[in-house]
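Novice: mind looking at a prediction? Sequence and model below.
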Amino acid sequence: MKREIALGDIPTMKSAIASGINRVELNAHLELGGLTPAWHIVAQAVDIARAAKVELVVMIRPRAGNFNYNYAEIENMRQSILLFKSLGVKMVTFGIVDVKGRLDKHNMIKLIEAAKPMRVVYHMAFDAIDNAYQGQALQWLYQYGVIRILTHGGQLDKKIDETIDHLQEIVAMAPDKLIIMPGGGVTYQNAANVVEKLGVKEVHGSKIIAL
């Protein structure tokens, strides 16, 4: 089981690495669901991750709220991606959804192209995609080189136990090599049970290990 921790500062990152975490997702403002972190924090995190041989993924999200972004916000995201690439980041996570609850393919292509050769993860914006369009979104994201989907399987006000059935459907719909990573209420206490129920190999959460 690969464990990814969502965190928002360097001291927590150091503690997580000391506790044996496999991967770090670096954010600002976790209380808002995670936003794009400051460049100087990212630069420190890159050095720490490299020295510890731990994977680092950096959040690209310009504001809290929905995932339907305007032109200026998309450009903000693109510039963040280019900056973080120049700092040595190897993996970024972002997600865009249109007003109709579908994957925003046009803007996703723009950001995926900007990110190359970094690897791209689609974060929990996936849960804002209408269920009817999720299967199609999974196929498209895989086709365009996205390596992993972070999903709660529903709205975050529902516990992971309540969304497990839909998570099973997402896992079943996904292309074989596209990693589905459950998150949102997955902790060090219930992670093994979630993995067993879903047959997945990776889990995500801010409390995925006991610090």
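Specialist: Looks like it came in fine.

Novice: CA atoms for contacts and neighbours, from now on please.
Specialist: Noted.

Novice: for the helix or strand that contains M181, packing partners?
Specialist: Taking DSSP states H and E as the criterion, M181 maps to strand 179-182. If you count contacts as 3 or more Cα pairs under 8 Å, 6 or more residues apart in numbering; DSSP states H and E, strand 179-182 packs onto strand 148-151, helix 160-173, strand 202-205.

Novice: in a helix, V57, correct?
Specialist: No - V57 is assigned strand when assessed by DSSP: H, G, I helix; E, B strand; the rest coil, not a helix.

Novice: put this beside the first:
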Amino acid sequence: MKLEFCAENCTKLAWAIKRGIHRVELCDNLAVGGTTPSIGVIRQAQAICESNQVELAVMIRPRGGDFCYSQDELSIMRFDIEQAIDQGIKQIVLGCLTPDFRIDLSACNFLLAGLEEIDITFHMAFDRIDPNYKFQSLDQLIELGVKRVLMHGINKDWSVLDNAVEINRYISYLAGRMEVMVGGGITPGNVAYIAQAVETSIFHGTKIVE
């Protein structure tokens, strides 16, 4: 089982690492679902994670709200990616959608150009994709070189357990071609039950350790 701790800046990093996490998703502004952290925060988090042999992934998202970005916003995101890589970051988290809730291939291609050596996670924007295009979207993410997708399930008011049937359909369809990580309300008290219901071993959350 692999546990990813969703961290708002560096405040609880050392605390979470001592409790056995394997990877950190570093964000700012978790109240809006997470945005890009500052370079100073990235640098400090990188030092903490490297010294403890914990993986670090950095969120690239210029604002809260939807995942439909203007060209100016995409330029900001691309610059932030390059700055993060300059700090030694090898894992990036992002997601771009069109107004009709499909993957924005143009935006993703712009952001990911030349990043073949970088580990990419497509975040929970996946849950907002039109259900009629979910399987097609998984194929598109593979073509883009995305390594894993984070999801909770289309019904945000349900628990991961309630969404397990849906999530398992995607896992079965992927057949190992891309990792699926699940998140949303996962705690030390329920992760073992979720692991029995959802056919993945990668779990994500802000309260995944205590």
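Specialist: That came in fine, so what should we check first? Please read all numbers here as calculations on a predicted model, not as lab measurements.

Novice: what comes into contact with the strand holding M181 of structure 1?
Specialist: Applying Cα atoms under 8 Å, 6 or more residues apart in numbering, the external contacts of strand 179-182 of structure 1 come out as 147-153, 167, 170-171, 174, 200-204.

Novice: for R61 of structure 1, state which of the residues you listed is nearest.
Specialist: Closest to R61 of structure 1 out of these is L150 (14.3 Å), distances taken as Cα to Cα.

Novice: next one: the closest one from K53 of structure 1, what distance?
Specialist: Going from L150 of structure 1 to K53 of structure 1 by Cα to Cα, to the nearest Å gives 22 Å.

Novice: also V120 of structure 1?
Specialist: 19 Å.

Novice: those two: who's more crowded?
Specialist: Taking neighbours as other Cα atoms under 10 Å, V120 of structure 1 and K53 compare with V120 leading, 25 against 12.

Novice: ok, now which ones touch the more buried one?
Specialist: M91, V92, T93, F94, I112, G145, V146, I147, R148.

Novice: that one should be in a strand, yeah?
Specialist: Yes - V120 of structure 1: assigned to a strand according to three-state DSSP.

Novice: return the residue of structure 2 aligned against it.
Specialist: Following TM-score structural alignment, the counterpart assigned to V120 of structure 1 within structure 2 is I120.

Novice: residue contacts, the most centrally placed residue in structure 2?
Specialist: For structure 2, the residue nearest the mean C-alpha position is H123 (3.7 Å; Cα atoms, centre = their mean). H123 of structure 2 makes contacts with V93, L94, G95, V149, L150, M151, as judged by Cα under 8 Å, 6+ apart.

Novice: scan structure 1 for its longest helix.
Specialist: In structure 1, taking DSSP state H as the definition, the longest helix is helix 71-86.

Novice: quick one: average offset of that one versus structure 2, please.
Specialist: The superposed helix 71-86 of structure 1 is, by mean Cα distance after the TM-score superposition for structure 1, a mean 0.6 Å from where its aligned residues fall in structure 2.

Novice: can you give me the buried ones in that helix?
Specialist: For helix 71-86 of structure 1, the neighbour count (16 or more other Cα atoms under 10 Å) marks I74, E75, M77, R78, Q79, S80, I81, F84, K85 as buried.

Novice: same deal with stretch 178-189 of structure 2?
Specialist: Buried, per 16+ other Cα under 10 Å, within stretch 178-189 of structure 2: M178, E179, V180, M181, V182, G183, G184, G185, I186, T187.

Novice: need the contact partners of the strand of greatest length in structure 2.
Specialist: Assignment by DSSP state E gives strand 2-8 as the longest strand of structure 2. The contact list for strand 2-8 of structure 2 (Cα under 8 Å, 6+ apart) reads 13, 16, 20-30, 34, 201-209.

Novice: in strands only, show me these.
Specialist: Short answer: the contacts of strand 2-8 of structure 2 in strands (DSSP E) are R23, V24, E25, L26, C27, I202, F203, H204, G205.

Novice: now, the most widely separated pair of the residues you listed?
Specialist: Greatest spacing in these, by Cα to Cα: C27 and I202 (18.8 Å).

Novice: who's more crowded, these two?
Specialist: Neighbours around C27 of structure 2 and I202, counted as other Cα under 10 Å, are more numerous at C27. The numbers are 25 against 19.

Novice: contacting residues around that one?
Specialist: C27 of structure 2 neighbours (Cα under 8 Å, 6+ apart): C6, A7, E8, N9, G34, T35, T36, P37, V58, M59.

Novice: how near is the first one to G205 of structure 2?
Specialist: Between C6 of structure 2 and G205 of structure 2 the distance is 5 Å, computed by Cα to Cα.

Novice: which one's more surrounded, these two?
Specialist: With neighbours defined as other Cα under 10 Å, C6 of structure 2 and G205 compare such that C6 has more, 25 against 19.

Novice: element containing R43 of structure 2?
Specialist: helix 39-51.

Novice: what helices or strands is that helix leaning on?
Specialist: Against helix 39-51 of structure 2 (3+ Cα pairs under 8 Å, 6+ apart) you get helix 13-18, strand 55-59, helix 71-86.

Novice: centre of the chain to the helix or strand just after the longest one, how far?
Specialist: This means helix 71-86 of structure 2. Downstream of helix 71-86 of structure 2, the next assigned helix or strand under DSSP H and E is strand 91-94. With Cα atoms, centre = their mean, to the nearest Å as the basis, strand 91-94 of structure 2 stands 6 Å off its chain's centre.

Novice: same question for stretch 147-154 of structure 2.
Specialist: That offset, for stretch 147-154 of structure 2, works out to 8 Å (Cα atoms, centre = their mean).

Novice: that'll do, ta.
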